[in-house]
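Trainee: Could you work out the structure for the sequence below:
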Amino acid sequence: MKKTMTLVCAILFVSASHSQQQEKINYLKTFAKAYGYVKYFHPSDEASETDWNSFAAFGAHEILKCQNQTEVIATLNNLFQPMAPSVIFSNTKQNYDIRAITPSNTESYEPIYWQHKGVSKDMIHQDQRYSSIRVNSYNEIDESRGFGSLTLSIDPEKYKGKEIKYTGWVKLKEGSEGSGHLWVRVDKSDKTVGFFENMLYNPITSTEWNEYEIIGEIDDLASELFMGALLIGDCTLF
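Mentor: Here you go, the predicted structure:
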């Protein structure tokens, strides 16, 4: 009987632990949905000027502290209220009085709103086919569009299965506001990406000459090999 009771208690403990973990995941999903709606659609200046990467990390940390839905709702309101005062989180339907944030005389104002053709806002790999515009805004529409790249394409056939080493001496111009990156990408015949590195987590920010290196492997299924350099922000790379 003692062994049976021990086993039952262990099963109950594991089950409770799994349930709590799933609740935390659900809380994070709720935060992620709210994050996306406000980041890409709320028209306020505060939202457009927010460092959304830092906010995502901070917000997730705060949400994981929550023990129940009531705390999640309170935390969401605290997180988003400064940048999106017209967004309210609640378990019940709320009637928000938009007059609270509407100027008394609107004749000299134009409505501000986001207009997306695809999404380019905050995307590292920019594509001219996609754009994000905050209509009627005096602020810069999308700071992430300060992006440029240089690409070299190489036939990978005779390099399949071999190691690739891409080395360069690089520096940023004095006064640059942004970062430089070397990058290598291997595309495979099955339409997936093989080795890929773009120095996202160790960008070039120095104005002194330094040597940078990328080492990877060219997959046996490699169909295309690309390498080059890219810029993010208002900067010049040598």
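Trainee: Going by C-alpha atoms from here, please, whenever you check contacts or count neighbours.
Mentor: Fine.
Trainee: buried set for the lengthiest helix in the chain?
Mentor: Using DSSP state H to define each element, the chain has its longest helix at helix 2-41. Across helix 2-41, burial judged by 16 or more other CA atoms under 10 Å covers Glu23, Lys24, Tyr27, Leu28, Phe31, Tyr35, Val38, Lys39, Tyr40, Phe41.
Trainee: Closest to Gly59 out of those residues?
Mentor: Within the buried residues of helix 2-41, the smallest distance to Gly59 is 7.7 Å, found for Phe31 (CA to CA).
Trainee: which residues touch the closest one?
Mentor: Listed by CA atoms under 8 Å, 6 or more residues apart in numbering, the contact partners of Phe31 are Gly59, Ala60, Ile63, Leu76.
Trainee: redo that, cut-off 10 Å
Mentor: Ile25, Ala56, Gly59, Ala60, Ile63, Val72, Ile73, Thr75, Leu76, Leu79 (CA atoms under 10 Å, 6 or more residues apart in numbering).
Trainee: one more to put side by side:
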Amino acid sequence: MKFIAELLLSLSTMASFACSSQAQSSRETDNLISFAKAYGYVKYFHPSTEADQVDWGWFSVYGSAQVLECQNKEDLLQTMQQIFEPISPTLIFCLTEPIFSIVYVSIANHTVLP
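Mentor: The predicted model follows:
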């Protein structure tokens, strides 16, 4: 039950931040979807000890603000790698599917594969 409450709180925080003063563009929506999927994967499934020490409510607001400023996929890729690096240092973001990967998070089509 706590899991569901935290997830709903995080998603509502991201949604309210995104809808604050103006309509979202398609790019902003795609950026938030990419962030939300990576956020959920890292918070609930990534096996790093750093992730246990994160204030996830604050991180969802911070990350949402960072990805909303990205103007293209390359910028989003760099931003996502930068904000998730301290929490999940083994996670790699890429625009295309790598030849070999243990963890694959695609920004291009919002796919997350463990």
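Trainee: TM between them?
Mentor: TM-score of the superposed chains, computed with TM-score structural alignment, normalised by the length of the second structure, equals 0.63; 79 aligned residues with a CA RMSD of 1.8 Å.
Trainee: just to revisit the earlier point, mind listing which of the contacts of Phe31 of the first structure are in helices?
Mentor: Ile25, Ala56, Gly59, Ala60, Ile63, Val72, Ile73, Thr75, Leu76, Leu79.
Trainee: Among those, which one sits closest to Trp183 of the first structure?
Mentor: Once CA to CA is applied, the member of these that ends up nearest Trp183 of the first structure is Ala56, at 25.9 Å.
Trainee: which residue sits closest to Ser48 of the second structure, ignoring its sequence neighbours?
Mentor: Excluding its sequence neighbours, the residue lying closest to Ser48 of the second structure (CA to CA, 6 or more residues apart in numbering) is Ser88, at 6.1 Å.
Trainee: and what of Leu76 of the first structure?
Mentor: Leu76 of the first structure sits nearest to Phe89 (CA to CA, 6+ apart), 6.7 Å away.
Trainee: and that neighbour, what pairs with it in the second structure?
Mentor: By TM-score structural alignment, Phe89 of the first structure lines up with Phe93 in the second structure.
Trainee: so its match makes contact with Val105?
Mentor: Yes. Between Phe93 of the second structure and Val105 there is a contact at 5.4 Å, judged by CA atoms under 10 Å.
Trainee: Which residues are in contact with each of the two?
Mentor: With CA under 10 Å, 6+ apart as the test, Phe93 of the second structure and Val105 both reach Ala38, Val112.
Trainee: So what does Glu46 of the first structure match up with in the second structure?
Mentor: With TM-score structural alignment as the criterion, Glu46 of the first structure matches Glu50.
Trainee: picking that back up, how many residues are close by the match of Phe89 of the first structure?
Mentor: 23 (other CA atoms under 10 Å).
Trainee: what sits against it?
Mentor: So Phe93 of the second structure contacts 38, 76-82, 84, 103-107, 112 (CA under 10 Å, 6+ apart).
Trainee: Mark which of those residues are buried, thanks.
Mentor: Ala38, Leu76, Leu77, Thr79, Met80, Gln81, Phe84, Tyr104, Val105, Ser106, Ile107, Val112.
Trainee: out of the ones in helices among the contacts of Phe31 of the first structure, which one sits closest to Lys188 of the first structure?
Mentor: Looking across those and measuring by CA to CA, the closest to Lys188 of the first structure is Ala56, at 32.4 Å.
Trainee: Could you check how far the closest one is from Gly36 of the first structure?
Mentor: 10 Å (CA to CA, to the nearest Å).
Trainee: now do Glu23 of the first structure
Mentor: Glu23 of the first structure is 20 Å from Gly36 of the first structure, by CA to CA.
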